[in-house]
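S.K.: prediction below, plus the sequence it came from.
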Amino acid sequence: MRRAVCPGSFDPITNGHLDIIGRASRLYDEVYVAVMINKSKQGLFTVDERIDLIREVTGSYGNVRVESFHGLLVDFCKQRDIPAIVKGLRAVSDFDYELQMAQMNIGLSGVETLFVPTNPTYSFLSSSLVKEVAAWGGDVTHLVPPAVLERLTERVAAR
């Protein structure tokens, strides 16, 4: 079975994330979405809320599993026999950072990193930008799936 992981914080998951996950799900038999736990950061959504949202919006893929992780991504991969990490690249600046991570990961464990160029429609998109625009009342309907938009609107209104 060919396995890969798409890691990130996904706070919240965007259409750009879904594009990369969907493309990976067509290439691999099983794709894990690994939701990073960073105890030093307070997210807009809890890790459990992010997992639920991701499961909801990736349910139609059929071969996507969603789990959280804390620590080294390569340990997550080793524990699940995952030989590949799939990462989307939006710009050259992403490549500079991600190349260093990829080289470290292969050196630590032999886990390969596959870089997928982001669909140009989403080349500017990040969770941080979505949250900021939503907080100021901007329209993010075209940036996130409907289920995420609903929860995001509720959360921003509550703050």
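M.R.: Received, thanks. All values derive from a computational prediction rather than experimental measurement.
S.K.: please make it C-alpha for all contacts and neighbour counts, starting now.
M.R.: OK.
S.K.: assumed Asn105 was part of a helix.
M.R.: Yes: secondary structure of Asn105, determined by DSSP: H, G, I helix; E, B strand; the rest coil: located in a helix.
S.K.: in addition, the following structure is provided for comparison:
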Amino acid sequence: MTRTGLYPGTFDPVTLGHLDIIRRACTLVDKLVLGVAINRDKGPLFTLEERTAMIEAECESIAQETGTEIVAVPFETLLIHFAEEVGAQVIIRGLRAVSDFEYEFQMVGMNRAMNDRVETVFLMADAHHQAIASKLVKEIARLGGDVSGFVTPAVEAALLDRFGRG
């Protein structure tokens, strides 16, 4: 049986922190579905298509290195329903701080109430990536700061282009 994991997020944009969690999640599953959330409330900087293409491109080398099948799939439904749809046995979540845990703890309880066959696994962010948040990366880029320590060169170029600095 193929072990399938789901790592959801808006990935607006994908950061080195996201890529670290993806790489580490690949050690746990045979197939990793990257659920690219359609979250109109967050007002994403990049379109759904751009975010999906960006994360797919960034994960090609990880898939080759690890031998894990990685696919990016947009979704706009309850996370647990999407997990069922893609056949995920486990939801992967990255944690940066205690504040992340409080929210995620509530989500796990609700998801388990709806389907107790899908587990949630928390991966702590690597110490080098704990401060990285997509929201902050966008703000730094918008204000002309250097984001090269937080994203890949391709994502940095996309950010600079979006803010008219490319």
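M.R.: Everything's here; your move. Here the structure is a predicted model, which is why all the values come from computation and not from measurement.
S.K.: Arg142 of structure 2 maps to what in structure 1?
M.R.: If you follow Arg142 of structure 2 across to structure 1 using TM-score structural alignment, you land on Ala135.
S.K.: wait, Leu160 of structure 2
M.R.: In structure 1, the residue equivalent to Leu160 of structure 2 is Thr153, according to TM-score structural alignment.
S.K.: which SS state does the closest residue in space to its match that isn't next to it in sequence fall under?
M.R.: Of all residues beyond its chain neighbours, the one nearest Thr153 of structure 1 is Ala134 (7.3 Å), with distances taken as C-alpha to C-alpha, 6 or more residues apart in numbering. The three-state assignment at Ala134 of structure 1 reads helix, by three-state DSSP.
S.K.: pretty sure Ala134 of structure 1 is touching Glu154, no?
M.R.: No: with contact defined as C-alpha atoms under 8 Å, Ala134 of structure 1 and Glu154 do not form a contacting pair (10.5 Å).
S.K.: of the two, who's got more company?
M.R.: Between Ala134 of structure 1 and Glu154, Ala134 has the larger neighbour count (other C-alpha atoms under 10 Å), namely 19 against 11.
S.K.: re the thing from before, quick one, what contacts the residue nearest to Thr153 of structure 1?
M.R.: If a contact means C-alpha atoms under 8 Å, 6 or more residues apart in numbering, then Ala134 of structure 1 has 140, 152-153, 156 as its contacts.
S.K.: can you select the buried ones from these in PyMOL?
M.R.: To isolate the buried subset of the contacts of Ala134 of structure 1 in PyMOL, counting by 16 or more other C-alpha atoms under 10 Å, use the following:
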select buried, resi 140+152
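S.K.: returning to what we had before: separation between the residue nearest to Thr153 of structure 1 and Tyr32 of structure 1?
M.R.: Ala134 of structure 1 sits 28 Å away from Tyr32 of structure 1, taking C-alpha to C-alpha, to the nearest Å as the criterion.
S.K.: what do you get for Leu53 of structure 1?
M.R.: Separation of Leu53 of structure 1 from Tyr32 of structure 1 (C-alpha to C-alpha) stands at 15 Å.
S.K.: over to Asp75 of structure 1?
M.R.: Applying C-alpha to C-alpha to Asp75 of structure 1 and Tyr32 of structure 1 gives a distance of 14 Å.
S.K.: looking at these two, which has the bigger crowd around it?
M.R.: Set side by side, Asp75 of structure 1 and Tyr32 give different neighbour counts by other C-alpha under 10 Å, the larger being at Tyr32 (24 against 17).
S.K.: so the more buried one sits in a strand?
M.R.: Yes: checked against three-state DSSP, Tyr32 of structure 1 lies within a strand.
S.K.: contacts only, for His142 of structure 1.
M.R.: Taking C-alpha under 8 Å, 6+ apart as the criterion, His142 of structure 1 is in contact with Asn15.
S.K.: in the longest helix along structure 2, which residues are buried?
M.R.: Using DSSP state H to define each element, structure 2 has its longest helix at helix 48-66. With burial defined by 16+ other C-alpha under 10 Å, the residues of helix 48-66 of structure 2 counted as buried are 48, 51-52, 54-56, 58-59, 62-63.
S.K.: what of stretch 80-92 of structure 1?
M.R.: Judged by neighbour count (16+ other C-alpha under 10 Å), stretch 80-92 of structure 1 contains these buried residues: 82-90.
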